[in-house]
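A.B. asks: The sequence isn't on hand, but the structure is:
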C-alpha cells in the first residue's frame, strides 16, 4: 500500500476531519471495516501560512511547505497532500521543489465539478482562496465559470473562518449569513454549484442546507487520497 504523508494543522479542526474521512473512505474501498490504513501526519502552523500569504512572501511559503513534504518523504511517505485549500496557492511550486508525487485538492475538485457537469460554480473560502487565481485556473481553462462573493462578503467570510471555524466555533447566525450569501449568488450570478473551498466549512454548511450541489473539498480530496492508498 502506498504510504500517505499529510501536511496538516492548516487548520487543526479539519485535520481531524481528514483523518477520519480518509479512514472511512479507505475502509469503504477495501470493503473491510477492520482494516486501518497507516499514514503520516506532519502538523504545521496555520497562522504562519496566513502570515506568509498575507505578506506576499511566496518563496518563504514554498520553502516552509516543501520542508514539511520532504520531512514526510524522509519518514517513508510515497506521496503527499496539503490538507487545506489556502496552501494550494503554491501547490505547483511545492510539487516541483520536492519532486514528491502529490494530489491536489484543486485538481480533484475541478474533476468532480466536471463529472457533475457544473458550468457556473461559486467558490467560498478564505480571502486568499477567493482573491487568487489558483482555484479559477482549471475551471476557466476548460470553459467553465467560477464566481466568488463580492468584496464585503469576502471580508465577512474570511473573518468568520479565521475567528470562529478555525477555532472550532460554530454559530447559527454565521451559518445563516453564509447561506444568505450563497442564495444571493444563486439568484444574481446563476451559480449551479458551490465549492466549500475551506476544509472547515462543512462544520457550518451541511448538504441539506442548499438546493444547489455542494462540492465539499475535504471529502473530494479524501476520496482521491483513499483511491491512491488502495492503488486505484
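C.D. replies: Received the coordinates, thanks. Keep in mind that what you see is a predicted model, and the values were worked out from it rather than measured. Numbering: from 1, shown residues only.
A.B. asks: Only C-alpha atoms from now on, for both contacts and neighbour counts.
C.D. replies: OK.
A.B. asks: residues near residue 62, how many?
C.D. replies: 23 (other Cα atoms under 10 Å).
A.B. asks: What strand or helix carries it?
C.D. replies: Under the criterion of DSSP states H and E, residue 62 resides in helix 58-74.
A.B. asks: next structured bit after that helix?
C.D. replies: strand 79-82.
A.B. asks: wait, what's in contact with the residue sitting nearest the centre point of the chain?
C.D. replies: In the chain, the residue lying closest to the centroid (Cα atoms, centre = their mean) is residue 85, at 3.5 Å. By Cα atoms under 8 Å, 6 or more residues apart in numbering, residue 85 lies in contact with 105, 106, 129, 197, 198, 199, 217.
A.B. asks: Alongside the first one, take a look at this:
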C-alpha cells in the first residue's frame, strides 16, 4: 500500500489544486485503472499569511505552516510537502517543529539539474524566492547556483504571480512577459531556468520556453508519488 502523502496547501489554493491533479495523474500513470494518490491536505488561509509577511512577522508565517504540519501528522500522513516555493524559506524551521519527513521542493529539481550536468541556472518566482535568502542558499548548499533576473523583471514576476495567478487570472500578455524574461536569461548565457513558483506552470502551460525549463511543481509531485510507492527506497 502506498504511503499517505501530506500536503500543506492554500499558498495559494490555485497551486494546491494543481498539486492535487498532478499527484493523482502521476499515480494513475504508474498503477493504471482507477488508482490515485492517497493524500491528506491542510489548507491554510492565505490572506492572514500575506498580511503577516507584509508586516515582517515571518515567525508567524513559519509557525502557521508548522502547525499545519502537526495536523498532518495527527491525520496519519507519512511524509509531507509544502505546496509553495516561497514557503520553503521556512523549510528548516518547519521540519524542526514537525515530527514527519519533509520532501523539499528543491530535492527533485536538484537531482534533475545534476543529471543534466547543470550547476548554474536561471530562476523565476516571487521576490521572496528570487531575492537573497534561504531558498537560493539551500540550492547553493546542494551545488546549484540560481541566477535571478534583473530587479525590474523580478518586480514584474512578483506582480504577475501575486495580482494575477494567485487570483486565478491567466493573461496572455503576462505569458509573453515571462517568456521574454526567460529569453533574457538565454541571451545572458544560461542553459536552463528553474520555474520556482507553483503558480507559474498555470501561466506557462503549453508555452515553448527559450531554454530548458525545470518545473519545480511537477518534479515535486512526481517525486512525492515515487516516495509514496517506495520507488526510491524511502527517506534515509
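C.D. replies: Here it is on my side, so go on. Model, not experiment: these values are computed from the prediction.
A.B. asks: about what we covered before: buried set for the helix holding residue 62 of structure 1?
C.D. replies: Across helix 58-74 of structure 1, burial judged by 16 or more other Cα atoms under 10 Å covers 61, 62, 64, 65, 66, 68, 69, 70, 72, 73.
A.B. asks: Stretch 2-20 of structure 2 now?
C.D. replies: Buried residues in stretch 2-20 of structure 2, counted by 16+ other Cα under 10 Å: 3-16, 18-20.
A.B. asks: likewise stretch 86-106 of structure 1?
C.D. replies: 86-91, 93-95, 97-98, 100, 102-106.
A.B. asks: Relative to residue 40 of structure 1, how far out is the residue of structure 1 most remote from its centre?
C.D. replies: Largest separation from the mean C-alpha position in structure 1: residue 34, at 27.8 Å (Cα atoms, centre = their mean). Going from residue 34 of structure 1 to residue 40 of structure 1 by Cα to Cα, to the nearest Å gives 19 Å.
A.B. asks: Tell me which residues touch residue 84 of structure 2, please.
C.D. replies: The contact partners of residue 84 of structure 2, by Cα under 8 Å, 6+ apart, come to 9, 11, 12, 15, 197, 198.
A.B. asks: can I get those in CSV with distance to residue 121 of structure 2 and secondary structure?
C.D. replies: Shown next, in CSV, are the contacts of residue 84 of structure 2 (distance: Cα to Cα, whole Å; DSSP: H, G, I helix; E, B strand; the rest coil):
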residue, distance to residue 121 of structure 2, secondary structure
9, 27, strand
11, 25, coil
12, 25, coil
15, 23, helix
197, 15, coil
198, 18, coil
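A.B. asks: returning to what we had before: nearest to residue 184 of structure 1 among the buried residues of helix 58-74 of structure 1?
C.D. replies: Comparing the buried residues of helix 58-74 of structure 1 against residue 184 of structure 1 with Cα to Cα picks out residue 61 as the nearest, at 34.4 Å.
A.B. asks: Skip the chain neighbours and tell me the closest residue to the closest one.
C.D. replies: Of all residues not flanking residue 61 of structure 1 in the chain, residue 52 sits nearest, at 5.9 Å (Cα to Cα, 6 or more residues apart in numbering).
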